[in-house]
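[1] kindly generate the corresponding structure for this input.
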Amino acid sequence: MQDRFNNYKVIKDVFPFLWTKREKIRKLFLVAFGLIFISIGLDLAAPMVLKEIVSKLSSPHKSMTYQLSLLLVAYGIIWMLSQTIQQARQIIMVRPLEKSIRFFCFKLFDHLHSLPMKFHLDRKTGVITNALERAQQGFTDVFWGLFLFIIPTIIELFLAATILCYYYGATYGFILLFIAAVFVVFTFYATEWASHFQILSNKQELNTNANIVDSLLNFASVKYFNNKEYELLKCDDHLKKREHLLVKSISNMELVRTGQSFIIGIGLVLLTYTAGKQALSSGFDVSDFVLINGYVLQFATPLHHIGYIIRDIRKGLNELANIMEIYKSKPATSYHTEKSSHSLDKLESIEFENVSFEYEPSHIVLKNVSFNLQAKKTIGIVGTTGSGKSTISNLLFKFFNINSGKIFVNNKDIQTLSTESLHKLFGIVPQDITLFNTTIYENVLFARPNAHREEVEEAIELAQLTSVIKRLPCHYDTVVGERGLKLSGGEKQRIAIARVLLKQPSLYIFDEATSSLDLSTEKIIMRNLTPLLKTSTFLIIAHRLTTVMNADEILVLHRGVIEERGTHLSLLKEQGIYASLWKAHEETYKESNAA
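    Just a heads-up that it's a prediction; the model follows:
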């Protein structure tokens, strides 16, 4: 019962994407549905014309009369028109349907980008992309099967039964409708029974594809750890489960089709036997038998195929249910677009007031963190690995909601601010840099798509990337590979730095922005940024303390708590955590120079 309710709900949820507000789309759908009814009329007329032809040909005084000639020509024309209209219907229908699918996928894509960071962290990318791809096919299967096959067949069936009742009495109409009703009830419950394994096989197929995508995305790790065999075994295990469930699903559906064929066969026997018997004992002639048999055979083929159609509809509904579950996921609360949301044009200040945050219960990442960053000032954040440094930038971008405390931007609560305006103000070189699988130039240009080439080249020069690009065979047009894997860590960091420089944000966030660079390159880049550091606002998160030593204030995080704060010199005098980190940094620097 729950599955039936879910199917109705899926159709209800998807229908607005079909019947959009665009008048042109609606008109095309109406024209196509009009052609469906014309096609039904022609299909019902063909057996009746054939009846008249047989009646005249079986007459004792048969001859090629004008009326018979018209009937013979009309029969061929009716068949030709029926086929032509069916093709025209397909041609007309495909445009609004594909527009609906495009709108559907666009809205899904938009929604995926509005979901909270936790959603994307908890789900495998392969599951989402595969579900989206399968939903497109599911959309088509449900639409074509339901609106262009099931519903027209039911309408045609009732009209044929009405014609039989009118000409030959209620017996024939009753038999036709009774067999159809038994067929529908059997199909409904039998496919529901069979769909259990179909649902499981669909889910397993999503998991299998997600596992394959995940493995290929981590191709380098598989090579590093020589774990190809492990990945193959894992893949084979997923494929075995998929194979078992798919075989079970298809076998069950074929059993359903066998039952459907049996029901159609019984109907054919009942109607032809009754018609034949009546033809021998009453005023029936051969033409009447031909008409009754014609309608029976006319429905035998579509009813025989209805098992496949219902299977595809079931599968399509399951696939749409998977993607609609994602579509129904609530967007991040930070992405609200209420009229009360404030927009920002420039950055004046950022303040954390007793901010506490935990990714999971009992896993505290930040505890009562407070600091104030004024415009055109620089704050450095240092600390050991896992102390919560990068979390601060994630909270500024509103990727997560804080557990307690307040974050203010320009003295306004960050929750009342438009996320879009915040993201326009902020620019970041993240710790984990991911690049698009396109050219170096396009990856940098992504920060400001309307930038001039000279601006892109200037940003690349400041990031010390020009010499690297000149060595590459395609220079700016070198494709970086999936997630930028064709480049070294240092090259990826320089692209990320160039990207944020091109954006020219109000707040620059450098999260371990130079950790993969050699000290010489880091020094040159920091020197290039010196004028910018004096006129812009910076939040620098670093392990390499040389990048924050000139900051206006340095925060020392330890286990989510700010243990120390001050300038570079004042913190050294305290002989605390920062001084220990600086000492370790100097020793590492001496060792690297000695090497």
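
[2] contacts and neighbour counts: CA atoms only from here.
    Noted.

[3] against the centre of this structure, work out the most remote residue.
    His61 (69.4 Å; CA atoms, centre = their mean).

[4] assign a three-state SS to that one, would you?
    Under DSSP: H, G, I helix; E, B strand; the rest coil, His61 falls in the coil class.

[5] how near is it to Phe174?
    36 Å (CA to CA, to the nearest Å).

[6] and for Thr521?
    On the measure of CA to CA, Thr521 and Phe174 end up 88 Å apart.

[7] what's the answer for Thr537, then?
    From Thr537 across to Phe174, the span is 82 Å (CA to CA).

[8] the two: who's more crowded?
    Using other CA atoms under 10 Å as the criterion, Thr537 and Phe174 rank with Thr537 on top: 24 against 15.

[9] isn't the more buried one right up against Tyr508?
    Yes - contact criterion CA atoms under 8 Å: Thr537 and Tyr508 qualify, at 6.2 Å.

[10] chain neighbours aside, what residue packs nearest to the residue nearest the centre of the chain?
    Central residue of the chain (CA atoms, centre = their mean): Leu132, 3.6 Å from the mean position. In space, and not counting its chain neighbours, Leu132 is closest to Ile323: 6.4 Å by CA to CA, 6 or more residues apart in numbering.

[11] what packs against the helix or strand encompassing the one you found?
    According to DSSP states H and E, Ile323 maps onto helix 286-327. The contact analysis (3 or more CA pairs under 8 Å, 6 or more residues apart in numbering; DSSP states H and E) places helix 286-327 against helix 2-18, helix 23-57, helix 66-114, helix 125-145, helix 151-168, helix 170-217, helix 228-281.

[12] this one next, for a side-by-side:
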Amino acid sequence: MRDSAAVADANPDLKTLRRFLPYLWPADAPALRHRVLWSMLLLAAGLSVKYAMSFTLAGAITRMSAGSRITPVVVIAVALVVAYAVARFGQVLFDNVRNAVFERVGQTAARHLSQDVFVHIHKLSLRFHLERRTGALTRVVERGTKSIDTMLYFILFNIFPTVLDLAATSIIFGVKFGLALVVATLVMSAGYVWFTQRVTNWRNALRREMVTHDNKATARAVDALLNYETVKYFNAEAHEA
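    Prediction:
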């Protein structure tokens, strides 16, 4: 436990993830936990339908390539095409129902985070509030509360399904095409992850710089409006701009 905490402290992303996980799986809200479980079941159903859709399309193409006359083979091919369309509709249906089920979880997490941040702000010292960082503070709080919904959705319905897709695809490739294609797939995936991580870290540095300047601009604009009378007394409109 201590080792995991040390790793989390060394990695800010893991530390942030550990801080956000209680909002995804709240101990005092079994209804929300049930919604998370239902969302995961719908996710699994959508993935299953997606793979079934791929196999039905492959079967239809194979049957149709056998001949163009109306034969039992062609009838089977048409049936597979219809099954493909039904599976496609089922995948879209599962995805939309999943999003609807999970929506309350994300919104509740954002609401609880906003409340916790609001309580924490009021526990800060008087000196902090006398410095009048209202503009920057409101901007940071707004950005943070809006990001938790996106972050939870990204973890559950983007990263996790991608890992499942990679595992399922590797198994299918191994059964149908041999180990060489599995190794090639895993190597290319690892290279893609490495490249994506490097580019993301580079973009994060630019993003942090942009956020810093945005906070400063918002802080100056809001604080200047809050202290409008003082700015007018000293004729400092040009300086504030």
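
[13] for the residue nearest to the centre of the first structure, what is the corresponding residue in the second structure?
    Counting by TM-score structural alignment, Leu132 of the first structure lines up with Val141 in the second structure.

[14] one step back: how distant is the next helix or strand after the helix holding Ile323 of the first structure from the center of its chain?
    Sequence order places strand 349-360 as the next helix or strand after helix 286-327 of the first structure, per DSSP H and E. Distance, stretch centre to chain centre, for strand 349-360 of the first structure: 32 Å (CA atoms, centre = their mean, to the nearest Å).

[15] now strand 349-360 of the first structure: which residue numbers in the second structure?
    Going by TM-score structural alignment: strand 349-360 of the first structure matches no residues.

[16] same question for stretch 278-289 of the first structure.
    Following TM-score structural alignment, the aligned partner range for stretch 278-289 of the first structure in the second structure is empty.

[17] ditto for stretch 489-500 of the first structure
    Aligned using TM-score structural alignment, stretch 489-500 of the first structure spans no residues in the second structure.

[18] name the residues of that stretch that are buried.
    Residues of stretch 489-500 of the first structure classed as buried: 489-500 (neighbour count, 16 or more other CA atoms under 10 Å).

[19] tally of neighbours for Ala217 of the second structure?
    Ala217 of the second structure sits with 15 neighbouring residues when counted by other CA under 10 Å.

[20] residues near Gln260 of the first structure, how many?
    Neighbours of Gln260 of the first structure (other CA under 10 Å): 22.

[21] pull the contacting residues for the nearest residue to it once chain neighbours are set aside.
    Counting by CA to CA, 6+ apart, Gln260 of the first structure lies nearest to Phe183, which is 6.4 Å off, once chain neighbours are set aside. Residues near Phe183 of the first structure by CA atoms under 8 Å, 6 or more residues apart in numbering: 260, 263-264.

[22] next one: the equivalent of Phe183 of the first structure over in the second structure from Phe157 of the second structure, what distance?
    Matched across to the second structure, Phe183 of the first structure falls on Tyr192, judged by TM-score structural alignment. Computed as CA to CA, the Tyr192 of the second structure to Phe157 of the second structure distance reads 19 Å.

[23] wait, the match of Leu132 of the first structure touches His120, no?
    No - assessed by CA under 8 Å, Val141 of the second structure is found out of contact with His120, at 11.2 Å.

[24] and the gap between the residue nearest to Leu132 of the first structure and Gly173 of the first structure?
    From Ile323 of the first structure across to Gly173 of the first structure, the span is 42 Å (CA to CA).

[25] neighbours of the residue nearest to Leu132 of the first structure, how many?
    Look at Ile323 of the first structure: counted by other CA under 10 Å, it has 24 neighbours.

[26] what do we get in the second structure for it?
    In the second structure, no residue is paired with Ile323 of the first structure according to TM-score structural alignment.

[27] list the contacts of Ile323 of the first structure.
    Applying CA under 8 Å, 6+ apart, we find Ile323 of the first structure in contact with 128, 131-132, 135.

[28] hmm, 10 Å instead?
    Ile323 of the first structure makes contact with 10, 108, 127-136, 317, 329 under the criterion CA atoms under 10 Å, 6 or more residues apart in numbering.

[29] in PyMOL, select just the buried ones from those residues.
    Buried members of those, defined by 16+ other CA under 10 Å, are picked up in PyMOL with:
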select buried, resi 10+108+127+128+129+130+131+132+134+135+136+317
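
[30] show me which of the contacts of Ile323 of the first structure is closest to Leu35 of the first structure.
    For the contacts of Ile323 of the first structure, the minimum distance to Leu35 of the first structure (CA to CA) is 25.0 Å, reached by Gln136.

[31] ok, the residue nearest to the closest one when sequence neighbours are not counted to Leu108 of the first structure distance?
    Nearest residue to Gln136 of the first structure in three dimensions, chain neighbours excluded: Ile101, at 6.5 Å (CA to CA, 6+ apart). Separation of Ile101 of the first structure from Leu108 of the first structure (CA to CA) stands at 10 Å.

[32] for those two, list the residues in contact with both.
    Common contact partners of Ile101 of the first structure and Leu108 (CA under 10 Å, 6+ apart): none.

[33] what number of residues lie near the aligned partner of Leu124 of the second structure in the first structure?
    When the first structure is aligned by TM-score structural alignment, Leu124 of the second structure is paired with Leu115. Neighbours of Leu115 of the first structure under the rule other CA under 10 Å: 20.
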